[in-house]
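A.B. asks: Everything below, folded, please.
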Amino acid sequence: MTTIFRLDSSIRTEGSVSRAVADTLENAIIEAEGNDTRVTRRDLAADPVPTDAWATAAFAGHTPEDERTPEQQAAAALATQLADEVGAADVLIIGAPLYNFGVSQHLKTWFDLLITDPRFAGGAQTVKDKPAFLVIARGGGYGEGTPRAGWDHATGWLRRILEDVWGLDLDVIETELTLAEVTPQMAELRDLARAQLAESHEVARTSGRSVTLKLRNAA
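C.D. replies: Okay, the predicted model is just below:
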């Protein structure tokens, strides 16, 4: 049985591009792997990680277990739960919209708390070489030659953690101009935005189907 861990961080539940592309990817993997595929979901919009959990768990890590406060015990237990979810997965899907040119607060909190668990701290590579997908959505255009080229401070950081720190076999699916349909000033970009979105869904379908080969090679 194949286990997918899926993390969504868009604050939109309806109309979210990162969620929609992740849906296409997830469905393609399930279709390729079979109906016994299990999906573990964590939705950071519906069930955010408490903002104080990271600091509490970090201090708990330097406190003997029998001396921890109830708050430290709870934060450490939540970090363990997050680590269990990720560590048990065969494939990871992480949806990450760009907010205010960076990683959203609730996604960063999830990463920070997870890294307090020894399985994901420092150079530990518990999930090394596992296939993973980072589904990026950006409301505007950030490519070379655009006025905001270089303003995306999220994707590089996410790749650093997922690829270089955790050693995942990472594919990145990026969609830009996601706000064109609802922003009058971007009306002339709508055809381009639709084309980019269609391409992202096709990449997700193709990538989902091909993950079976990666899983077999790793077995």
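A.B. asks: can we go C-alpha only for contacts and neighbour counts from here?
C.D. replies: Fine.
A.B. asks: Contact partners for the residue nearest the centre of the chain?
C.D. replies: The C-alpha lying nearest the average C-alpha coordinate of the chain belongs to residue 94 (Cα atoms, centre = their mean; 2.0 Å). The contact partners of residue 94, by Cα atoms under 8 Å, 6 or more residues apart in numbering, come to 6, 7, 8, 22, 132, 133, 134, 135.
A.B. asks: what's the answer for residue 65, then?
C.D. replies: Residue 65 neighbours (Cα under 8 Å, 6+ apart): residue 73.
A.B. asks: Here is the second sequence; please produce its structure so I can put it next to the first one:
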Amino acid sequence: MTLLRIDASIQGPRSASSALADLVVDEFTAHRSGEQIRTRHLGVDPLPSELWATAVGAGFTPEADRTPEQADAVARVRELADELASADAVVLALPLYNWGVSQHVKTWIDLVIAGAPQGAQLLDGTPTVLIVTRGGAYGPGTPKEGWDHSIDYLRRIVGEVWGADLTVIERELTLARVNPAMAGLVELADTMKESAEQAAREAGRTLADRVQREADAA
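C.D. replies: Take a look at the predicted model:
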């Protein structure tokens, strides 16, 4: 059994999304210590954005006529799609940047789609934990309501296009303790952090329980 973890933060050890992903994976491995964990960090090792155009162009080129660069691009995007499709469980830690998904995440999504058969649900029924963190607040009644262009897009791609059995964990106000203008929101931010951490631990246990049930049924 393989759990695939994808991170995308550019914050290194300060990353709120990676910290929540750590809790999910730690709880999972506490119950399923023998399972394989595969990782890809899009923020640390970003995928080349130019690969997408090359791979798409190769799709309209007969295989025998493809350049070496096109052949390499096709192989790489297929590898990314296969990596996702072969996972038995997935954890995605994808923070919001500039009101949307980061360039790293968008590139990854485009490359995966380019490497998959058209219309393929790569995560058909696969238990998937999607973690989204936001530095500010974007809920109803907030000044930035409607500015979050990340979560609906990710739900559409991961849950509908790829068909994942999706669990979403969201945490807002992650910058409350570092932005003086948000000092009045620290208490609320701490409550949100605690709730997200609890949800992450529960998600890790749920993944482990599901793997155990599937193993027992095999």
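A.B. asks: Provide the TM-score value for the superposition.
C.D. replies: The TM-score (TM-score structural alignment, normalised by the length of structure 2) is 0.94; 215 aligned residues with a Cα RMSD of 1.3 Å.
A.B. asks: So which of the contacts of residue 94 of structure 1 belong to helices?
C.D. replies: If you go by DSSP state H, the contacts of residue 94 of structure 1 have residue 22 in helices.
A.B. asks: ok, the contacts of residue 94 of structure 1 in structure 2, which still hold?
C.D. replies: Using both residues aligned by TM-score structural alignment, their matches' Cα atoms under 8 Å, structure 2 keeps these contacts from the contacts of residue 94 of structure 1: 6, 7, 8, 22, 132, 133, 134, 135.
A.B. asks: can you list those in CSV and add distance to residue 183 of structure 1?
C.D. replies: Output for these, formatted as CSV (distance: Cα to Cα, whole Å):
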residue, distance to residue 183 of structure 1
6, 29
7, 27
8, 24
22, 24
132, 32
133, 28
134, 26
135, 22
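A.B. asks: Which two of these have the greatest separation?
C.D. replies: 8 and 132 (13.8 Å; Cα to Cα).
A.B. asks: re earlier: buried subset of the contacts of residue 94 of structure 1, written for ChimeraX?
C.D. replies: Paste this into ChimeraX to select the buried members of the contacts of residue 94 of structure 1, with burial taken from 16 or more other Cα atoms under 10 Å:
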select :6,7,8,22,132,133,134,135
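A.B. asks: Against residue 155 of structure 2, how distant is the equivalent of residue 43 of structure 1 over in structure 2?
C.D. replies: If you follow residue 43 of structure 1 across to structure 2 using TM-score structural alignment, you land on residue 41. From residue 41 of structure 2 over to residue 155 of structure 2 the distance is 20 Å, taken as Cα to Cα, to the nearest Å.
A.B. asks: What residue in structure 2 is paired with residue 29 of structure 1?
C.D. replies: The equivalent of residue 29 of structure 1 in structure 2 is residue 28 (alignment by TM-score structural alignment).
A.B. asks: which element is its match on?
C.D. replies: Residue 28 of structure 2 belongs to helix 16-31 when assigned by DSSP states H and E.
A.B. asks: Kindly report the same for residue 173 of structure 2.
C.D. replies: Here residue 173 of structure 2 is assigned to no helix or strand, by DSSP H and E.
A.B. asks: For the residue mapped onto it from structure 1, list the residues it contacts.
C.D. replies: Using TM-score structural alignment, the equivalent of residue 173 of structure 2 in structure 1 is residue 177. When contacts are counted by Cα under 8 Å, 6+ apart, residue 177 of structure 1 touches 138, 139, 140, 141, 189, 190, 193.
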